[in-house]
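Q: Let's see this in three dimensions:
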Amino acid sequence: MASAATLPAARPPPRDLDAHDKLALDVEGDADLDRAIAAFDESTMDSADPMVVMSYYRHLLPFRQLFTWLNRASGSAPSRNFTHREFAFTLQNEAYLRYNSFGTWEELRKEVLRLNPARFEIGPVYTAKPKDRKTVQKTSFKPVSREFVLDIDMTDYDEIRTCCSGKGICRRCWAFIAVAVEVLDAALRTDFGFRHLLWVYSGRRGIHCWISDEEACALPDDARKAIVGWLEVIKGGASAVKKVDVGSGGTSGRNLHPSLRRALGGEGPGGASGPLKRAFVDIILTDQECFRSAEGYNRLLALLPASEQEAVSKLRSKWDASPSRSSLDKWQDVMDCANRAGELRSRTTWRPAMEDIVLQYTYPRIDAEVSKHMNHLLKAPFVVHPGTGRVCVPVDPAKVHAFDPQRDAPTVAQLFKDLNRSRAQEGQGWEKTGLKPFVQMLEKHCKGVADEARVRNRAKGLDQMDF
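A: Next up is the predicted model:
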């Protein structure tokens, strides 16, 4: 088997960092690269190696499907949604190139192969082509359209999860991401009426949502801020004890917004559980055991009603005396206190506090700054995460709970193994690898967007004829 030393030397970054200088590709070098990759031992492959990344771009990255997605048109001709779109490249030497734009997906592919970036990001559609921005007045060069995006990062759950921390992620803590997707997907579709949502695994410990509806893409910054503010429930930094404030219960009970009530489930002991209450039992109490340690249960005690200090003191004494008591048992102790408080205090004080605890531990933690501005750049789907070698692939929200990033997100090494085994088969490179179902997921998303654009264009044509 070939070793890393047999790979061709990595090409240096282009001397001219203008991303629109049309340099010819080194065809002979590419042939050497392909031969080396074909003989490479995938078990020792470094997915971040520049030549491995280059071969991934050449053989596997679905440029045409990315174009169709960003183009958001009923036909195949490039629209302003693509030609006036910003692309940013992070090169292997960490140089950062912004304001690149392309007339076709072939031009984008050629430039990616020339630059061989560690990754590239997608920005908004501008009033002029970003590469020509210096030829127009600065005040007239503005973003006019961009998918509404959401970003959820596992790092924001570090104070809760007990299985991993920092950059780590496993099947157990992915459950936090899964319930976040379940709740947000329902809210975005039901409460806002969005239809074209593309969820994309970030390659390490998070997930992104790209919303391609025409109405979503046209949202100005203030509307984006309003939506993310409405979706945001967890607020406050690491030093904040209580991070949820959605109102207290009145004498007749709590009147939550229907979206939160749907996520939590019915009010009171007899109410059907929603995804958050189910996640609280399955993840927080059972799997993560968030309240088993003294640090964990003291955090829980600090969130109980301040007006019920006698009951809280008794709970603290009981748990200090039984340090190994499970999180499930401790939560049952809290529910027993609520039941003993009487119907009025239970309804107006204990139940709202307990629901706030469920929200604080299970509600989606959104990186709001990513969503607020149209000109924010976000990593493109199907690029390779340099730290893990995993491809940023779409995730079906209906199957997100079954998705395991360590098992299901393909690595570059796995994809080349697939490719080398199927060289005799016909079809594009990705069609012969484990990337195929993920590209098909993007194609399905694109078809929905294109079909809607076709209907919209037909309606506009009828409107123009209506005289």
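
Q: can we go C-alpha only for contacts and neighbour counts from here?
A: Noted.

Q: need the contact list for the residue nearest to Glu182 when sequence neighbours are not counted.
A: Once flanking residues are discounted, Glu182 sits nearest to Pro397: 6.6 Å by Cα to Cα, 6 or more residues apart in numbering. Counting by Cα atoms under 8 Å, 6 or more residues apart in numbering, Pro397 touches 181-182, 185, 199.

Q: Which two among those residues are spaced furthest apart?
A: Glu182 and Trp199 (11.0 Å; Cα to Cα).

Q: which of the two has more neighbours?
A: Trp199 (24 against 19; other Cα atoms under 10 Å).

Q: OK, contacts around the residue nearest to that one when sequence neighbours are not counted?
A: For Trp199, ignoring the flanking residues on the chain, the nearest one in space by Cα to Cα, 6+ apart is Cys209 at 4.4 Å. Neighbouring residues of Cys209 by Cα under 8 Å, 6+ apart: 149-151, 197-200.

Q: Distance from the chain centre to stretch 114-132, please.
A: Stretch 114-132 sits 20 Å away from the centroid of its parent chain (Cα atoms, centre = their mean, to the nearest Å).

Q: swap that for stretch 380-387, please
A: Relative to its chain's centre, stretch 380-387 lies at 12 Å (Cα atoms, centre = their mean).

Q: what's next to it, contact-wise?
A: Outside stretch 380-387, the residues within contact range by Cα under 8 Å, 6+ apart are 47-48, 53, 61-62, 118-122, 200, 202-204, 390-394, 412.

Q: after the lengthiest strand in the chain comes which helix or strand?
A: Longest strand in the chain, counting residues (DSSP state E): strand 119-126. Later in the chain than strand 119-126, the nearest helix or strand by DSSP states H and E is strand 143-145.

Q: For that next one, which helices and strands make contact with it?
A: The contact analysis (3 or more Cα pairs under 8 Å, 6 or more residues apart in numbering; DSSP states H and E) places strand 143-145 against strand 119-126.

Q: So which elements touch the strand it packs on?
A: Taking 3+ Cα pairs under 8 Å, 6+ apart as the contact cut, strand 119-126 packs with helix 80-83, strand 85-90, strand 143-145, strand 378-379.

Q: now the ones you listed in CSV, with mean neighbour count and distance to Val241?
A: Below are the helices and strands packed on strand 119-126 laid out as CSV (neighbours: other Cα atoms under 10 Å; distance: least, Cα to Cα, whole Å):
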stretch, mean neighbour count, distance to Val241
helix 80-83, 22, 44
strand 85-90, 23, 38
strand 143-145, 21, 38
strand 378-379, 20, 31
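
Q: one more to put side by side:
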Amino acid sequence: MVGQYDENVLPDMLPVYYTRLFPQNLFCRWLSCGNSPQPLSNRELSFTLADDVYLRYLSINNQKEFFTLLQKKCPHKLDIGAVYNTKPSVGRHDAVVLARELVFDIDLTDYDEVRTCCQEAKVCDKCWKFMVVACEIINAALKDDFGFQSILWVFSGRRGIHCWISDYEARTLDSPGRAAVADYLCLIMGGENQSKKVHLGSDNLHSSIRRALIVIDKYFDDIVQDQEFLSTSDRLKSFLKMIPDEALRKQVQENLERMPTSSIDRWKCFVNNYNQFCKENLHGMRKMKYLIEEIKIQYCYPRLDVNVTKGFNHLLKSPFSIHPKTGKVSVVFKPDNAKDIKLDEIPTIYTLLDDSSSDNVQHQTNMRTAVKNFQELVFSLEKAEAVRRKTEANTSLEF
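A: Model prediction:
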């Protein structure tokens, strides 16, 4: 079980894990498609060893070399970098980045101003719902608005999720293109000193925002009940700061402070107050046309680390890497199944390798599911790459 995990035994367990359970073949095939048309050896890998020894600019030519390197170095953490015009271990000072999956990093610590069940590195099933909402919103936008298909979702191992887009068009995006995608997906703006961080204006909402709100509405009541956004005086004070109209803010404050502390009841009361206020103040409601939607977005919309997406040089943890602090596997999951994930059912290196663990059977099953999810993505990516190369070849022949 997770409580029995001991970081000190990691060096003994990792060689066994990498040999028996890490999907080396699929991993190398995934990287090979992500490298195309460059050789696999042009991809940067990074290992974090015991005592935080950090090795960058590693490279491999094939799966056999990868297996040898894993056994020799036994990394506590495995990160993936960009594809260069040369082997990074040889010419890293002059190397030029040619490609990189379009990646997103969503971390629950960025929700600390709104989540109340946990803070910092702590995570529970209640705040995991923020990740469910993020996954569903981002996945739909990537598919519907950008047409991407090869989208890999991975649990980070501790407190968040990673998304890797391997479509050729995504891999070859330049920095401005990556920044444009990231900015398109960002709705929450402003630092910690800014109370209201979402401003949708008064025009008709963009279809992507309406779609995101449909996702939020599926989970909003549950999240409000779990997080109790309005249950204490401090939380209520933060909430009231998001109401720009002084008259409405004062009215809502008076009404909510007279109520019991149930956040869901207080929220419903606020909605009723807002609707009534808008009916009575038609001229003044324009600046608050989407206030309810803005507050929902500020509480629940994905909070992206845009610097990870914009840059080429940022390393990101590999799928099926072990998180050294938790022992959990960075499992691959399907976005439709994010809502069914239970954190205590995510495999750990301990439970996978200890047949006597009470969680062994469950975690073994979940590990196989994660590998199958990865396999399906790799097969799909290989087919897409084959079609792309054939199309490119036919196009070049026509000229």
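
Q: Let me have the helices and strands packed on strand 119-126 of structure 1 in JSON lines, adding distance to Val233 of structure 1 as columns.
A: Shown next, in JSON lines, are these (distance: least, Cα to Cα, whole Å):
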{"stretch": "helix 80-83", "distance to Val233 of structure 1": "33"}
{"stretch": "strand 85-90", "distance to Val233 of structure 1": "32"}
{"stretch": "strand 143-145", "distance to Val233 of structure 1": "27"}
{"stretch": "strand 378-379", "distance to Val233 of structure 1": "23"}
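
Q: Looking at those, which is nearest to Glu443 of structure 1?
A: helix 80-83 (16.7 Å).

Q: Structure 2: which residue goes with Arg454 of structure 1?
A: Superposed on structure 2 with TM-score structural alignment, Arg454 of structure 1 falls opposite Ala386.

Q: how close does its match sit to Phe399 of structure 2?
A: 21 Å (Cα to Cα, to the nearest Å).

Q: And for Phe374 of structure 2?
A: For Phe374 of structure 2, the distance to Phe399 of structure 2 equals 38 Å [Cα to Cα].

Q: For Arg299 of structure 1, give me its contacts.
A: Neighbouring residues of Arg299 of structure 1 by Cα under 8 Å, 6+ apart: Val241.

Q: residue in structure 2 matching it?
A: Counting by TM-score structural alignment, Arg299 of structure 1 corresponds to Ser238 in structure 2.

Q: which element is its match on?
A: helix 233-240.

Q: I'd like to know which elements the lengthiest helix in structure 2 is packed against.
A: Using DSSP state H to define each element, structure 2 has its longest helix at helix 360-398. With contacts taken as 3+ Cα pairs under 8 Å, 6+ apart, helix 360-398 of structure 2 sits against helix 24-35, strand 151-155, strand 332-333, helix 349-353.

Q: Include distance to Asp145 of structure 2 when you put the ones you listed into JSON lines, please.
A: Below are those laid out as JSON lines (distance: least, Cα to Cα, whole Å):
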{"stretch": "helix 24-35", "distance to Asp145 of structure 2": "22"}
{"stretch": "strand 151-155", "distance to Asp145 of structure 2": "14"}
{"stretch": "strand 332-333", "distance to Asp145 of structure 2": "22"}
{"stretch": "helix 349-353", "distance to Asp145 of structure 2": "38"}
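
Q: Please identify which of these is closest to Leu69 of structure 2.
A: helix 24-35 (11.6 Å).

Q: corresponding residue for Val352 of structure 1 in structure 2?
A: For residue 352 of structure 1 the amino acid is Pro, not Val. In structure 2, Pro352 of structure 1 lands on Tyr290 (TM-score structural alignment).

Q: neighbours around that match, how many?
A: Neighbourhood size, Tyr290 of structure 2 [other Cα under 10 Å]: 18.

Q: do the same with Cys269 of structure 2
A: For Cys269 of structure 2, the count of nearby residues is 15 (other Cα under 10 Å).

Q: so it sits right up against Glu254, yeah?
A: No - judged on Cα atoms under 8 Å, Cys269 of structure 2 makes no contact with Glu254 at a distance of 11.2 Å.

Q: neighbours of the aligned partner of Asp282 of structure 1 in structure 2, just the number please.
A: Mapped onto structure 2 by TM-score structural alignment, Asp282 of structure 1 lines up with Asp222. Residues near Asp222 of structure 2, counting by other Cα under 10 Å, number 14.

Q: ok, Asp222 of structure 2 to Arg100 of structure 2 distance?
A: From Asp222 of structure 2 across to Arg100 of structure 2, the span is 37 Å (Cα to Cα).

Q: Then Ile138 of structure 2?
A: Counting by Cα to Cα - Ile138 of structure 2 and Arg100 of structure 2 are separated by 19 Å.

Q: of those two, who's got more company?
A: Shown here are Ile138 of structure 2 and Arg100; by other Cα under 10 Å, Arg100 has more neighbours (27 against 19).

Q: Which stretches in the stretch 101-250 of structure 2 count as strands?
A: Ranges of strands in the stretch 101-250 of structure 2, per DSSP state E, counting those that start in this stretch, are 102-107, 151-155, 160-165.

Q: so which of those comes closest to Gln362 of structure 2?
A: Nearest of the strands of the stretch 101-250 of structure 2 to Gln362 of structure 2, taken as Cα to Cα: strand 151-155 at 17.3 Å.

Q: Is it correct that His373 of structure 1 is in contact with Asp221?
A: Yes - using Cα under 8 Å, His373 of structure 1 is in contact with Asp221, at 5.2 Å.

Q: more crowded one of the two?
A: For His373 of structure 1 versus Asp221, neighbours defined as other Cα under 10 Å are more numerous around His373 (21 against 15).

Q: what's the counterpart of that one in structure 2?
A: Per TM-score structural alignment, His373 of structure 1 is aligned with Gly311.

Q: What of Gly168 of structure 1?
A: Alignment note (TM-score structural alignment): Gly168 of structure 1 maps to Lys122 of structure 2.

Q: so what's that match up against?
A: Arg159.

Q: Quick check: closest non-adjacent residue to the equivalent of Ala413 of structure 1 over in structure 2.
A: With TM-score structural alignment as the criterion, Ala413 of structure 1 lines up with Tyr350 in structure 2. The shortest distance from Tyr350 of structure 2 to any non-neighbouring residue, by Cα to Cα, 6+ apart, is to Tyr5 (6.1 Å).

Q: The one you found: neighbouring residues, count only.
A: Count around Tyr5 of structure 2 with other Cα under 10 Å applied: 17.

Q: And for Gly193 of structure 1?
A: The burial count for Gly193 of structure 1: 13, using other Cα under 10 Å.

Q: Ok, which of the helices and strands packed on strand 119-126 of structure 1 comes nearest Glu159 of structure 1?
A: Counting by Cα to Cα, Glu159 of structure 1 lies closest to strand 378-379 out of these; the figure is 25.5 Å.
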